[in-house]
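quick one, what's the 3D model for this:
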Amino acid sequence: MVEFSKNNGVGFLTLNRPPANSYNRDFIEAFGRGIDQAANDPEVRVVVVRSALERFFSGGADVKAFAENPPDVNMAMVRRAHEVFNSLAQIPKIFIAEIAGHALGGGLEIALACDLRFAAQGEYRLGLPEVTLGLLPGTGGTQRLPRLIGWGKALELMISGQTLTPEEAHRLGFVERLYPDRDTLAQETLRFAEALARGAGLAIAHIKRAVYEGLDRPLEDALRLERELVEALFYSEDGREGVQAFLEKRPPNFKGR
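Predicted coordinates:
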């Protein structure tokens, strides 16, 4: 259901549960194992989350399973999904969602849990339509979407169940990059990921931590965290190498320490 692979410093988590990558507890557990593999592999510095299916990134939670299960079983899956999705923010590697098909409900929530979202133009939709089932986006959507695009527009989308085209999602800002087709998306996402993997991994990890932790703190506390993290970089081998390489007008050789 979720395959981990790697190449040239980039890890790939490929979702593959036909017909729509709809997820149940087993899928969530498989996704969690894939995340752990990527997180614990020292050769992997950037991770791309993508789909093996042509029409779907992920259609979200398996509604048929929701209907068949009692509420306590459904809630056990929701709690586990929270643990798995939340782990992405704690891992000092960049996760990129590569979207070229429908990303709906929990499927979009997977993408929202990633650090960045790159998409291809196409005839598919993105959104959080759980309200049409009498539910709410329960695996992070009510919290992550407002943090990306502001609470007013996010609230409007969630209470209406409206879905968006990739172009609309890009204009609103929860898709960071939009490419003309699936092939270009894959090529450019790989190009971006490989460049990050060759870059200042320690600085990237510190930037990610500063952003995620800082957003939940008062400004002065967040600025204190920023000072602590940049001080650590001044003392790091990468920090010294980056400054020296600039002075010597040569490419830096970052080692992640």
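
only C-alpha atoms for contact and neighbour calcs from this point on.
Fine.

top helix in this structure by residue count?
helix 71-90 (DSSP state H).

buried ones in that helix?
For helix 71-90, burial by neighbour count (16 or more other Cα atoms under 10 Å) applies to N74, M77, V78, R80, A81, H82, V84, F85, N86, S87, L88, A89.

this protein: helices as residue ranges?
Under DSSP H, the chain gives helices at 25-40, 63-68, 71-90, 106-113, 141-149, 151-160, 166-172, 182-198, 201-215, 219-235, 237-248.

which one of those helices lies nearest to L128?
Of all the helices of the chain, it is helix 151-160 that lies closest to L128, at 5.8 Å by Cα to Cα.

and the closest one, what does it pack onto?
Contacts defined by 3 or more Cα pairs under 8 Å, 6 or more residues apart in numbering; DSSP states H and E place helix 151-160 against helix 141-149.

this one next, for a side-by-side:
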Amino acid sequence: MFRSLIRPAATRLPLAYLAPARGLEDEAYLKPIPTHSGVSTLVLNRPQAKNAISMKLLDQLADCLEVASFDKNLRAVILSSSTAGAFCAGADLIERRSMTETQVNKFLADLRAALHKLENLPVPTIAAIDGPALGGGLELCLACDLRIAGHGVTKIGLPEVKLGIIPGAGGTQRATRLIGLSRAKDLIFTGRMLTAQQALEWGLVDYVSEEDQSAVERALELAGEISVNAPLALRSAKKAVSRALELPLEPGLDFERATYDSLLKTQDRLEALQAFKEKRKPVFKGE
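The predicted structure follows:
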């Protein structure tokens, strides 16, 4: 079932590689990056709807995350759009109008589960925001480890109160943990839109691309810096850092030490020591 969700690697970079193959209609798919070993993009592909989250897109997104979670060769994932100038406009409100109450409840439960899976992928994740990230679109970004906004992006926000609801896919919780209580209240109560630079100043994104650079291009640079490191160490580091806000300091330190100890006898650790001795770059195998 999952095989069709993995697209063959493309041969052109940077933006052309995101274009879907002709005749395929996946609304979300994984695509390895040939120039970056261990890096894949998780591509949103509903250009006609600005990647609004439909039931089909959500189902395929969840399947892609399932595939990624078991890929031992994966070192980083970039969440991106197949179309320049777009990221994700949030939930598909046109589809929502025709959904029954049961379907809405299932959609919200499935969306929560998918974002939980995204947040807990064992490898670092980067959201490449090359267009508006609104509502559920921004909530997807908040479930990633790092966020990069394209230089010219002008619409990043959680406008749900303008539609008579509140952020319902983790926005009230993840935004508060990321940018603090007061700024989260400001963002959500007003439903304001932030530019890329404002989002950087607020701490909502971690990087803004250069003026002549897309968010995907900047994300590839960052993924390149990440993916050269020891795969098991990356996974363990993510696990330890992610527990930091959940645990008091002393239990957190205990968890960190246990995670650290588990790496000491790995082949990658021994390779790193040998490479240091020989003054060369280590060759990591994730073992």
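
rewinding a little: the helices of the first structure into a markdown table, with extra columns for distance to S5 of the first structure?
Shown next, in a markdown table, are these (distance: least, Cα to Cα, whole Å):
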| stretch | distance to S5 of the first structure |
| --- | --- |
| helix 25-40 | 9 |
| helix 63-68 | 29 |
| helix 71-90 | 17 |
| helix 106-113 | 19 |
| helix 141-149 | 27 |
| helix 151-160 | 34 |
| helix 166-172 | 27 |
| helix 182-198 | 13 |
| helix 201-215 | 20 |
| helix 219-235 | 30 |
| helix 237-248 | 27 |
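
pick the most buried one from these.
Among the helices of the first structure, ranked by average contacts under mean count of other Cα atoms under 10 Å, first place goes to helix 106-113 (a mean of 25).

okay, it sits on what stretch of the second structure?
The counterpart of helix 106-113 of the first structure in the second structure, using TM-score structural alignment, spans residues 136-143.

what does stretch 53-69 of the first structure give?
Using TM-score structural alignment, stretch 53-69 of the first structure corresponds to residues 83-99 of the second structure.

show me how far that stretch is from its chain's centre.
18 Å (Cα atoms, centre = their mean, to the nearest Å).

what does that stretch rub up against?
Stretch 83-99 of the second structure has contacts (Cα atoms under 8 Å, 6 or more residues apart in numbering) with 15, 18-19, 44-45, 47, 49-54, 80-81, 104, 128-138.

same question for stretch 123-134 of the first structure.
Contacts for stretch 123-134 of the first structure (Cα under 8 Å, 6+ apart): 55, 100-106, 108, 136-137, 141, 157-166, 169.

could I get the buried residue list for it?
Buried residues in stretch 123-134 of the first structure, counted by 16+ other Cα under 10 Å: Y124, R125, L126, G127, L128, P129, E130, V131.

quote the end-to-end distance of that stretch.
End-to-end distance for stretch 123-134 of the first structure: 26 Å, by Cα to Cα, to the nearest Å.

and if you look at stretch 256-272 of the second structure?
20 Å.

can you spell out which helices and strands pack onto the longest helix of the first structure?
By 3+ Cα pairs under 8 Å, 6+ apart, helix 71-90 of the first structure packs against helix 25-40, helix 106-113.

save the ones you listed as TSV, and put in distance to G60 of the first structure too.
As requested, these are exported to TSV (distance: least, Cα to Cα, whole Å):
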stretch	distance to G60 of the first structure
helix 25-40	11
helix 106-113	4
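
so which of these gets nearest F4 of the first structure?
Checking these against F4 of the first structure by Cα to Cα gives helix 25-40 as the closest, at 5.6 Å.
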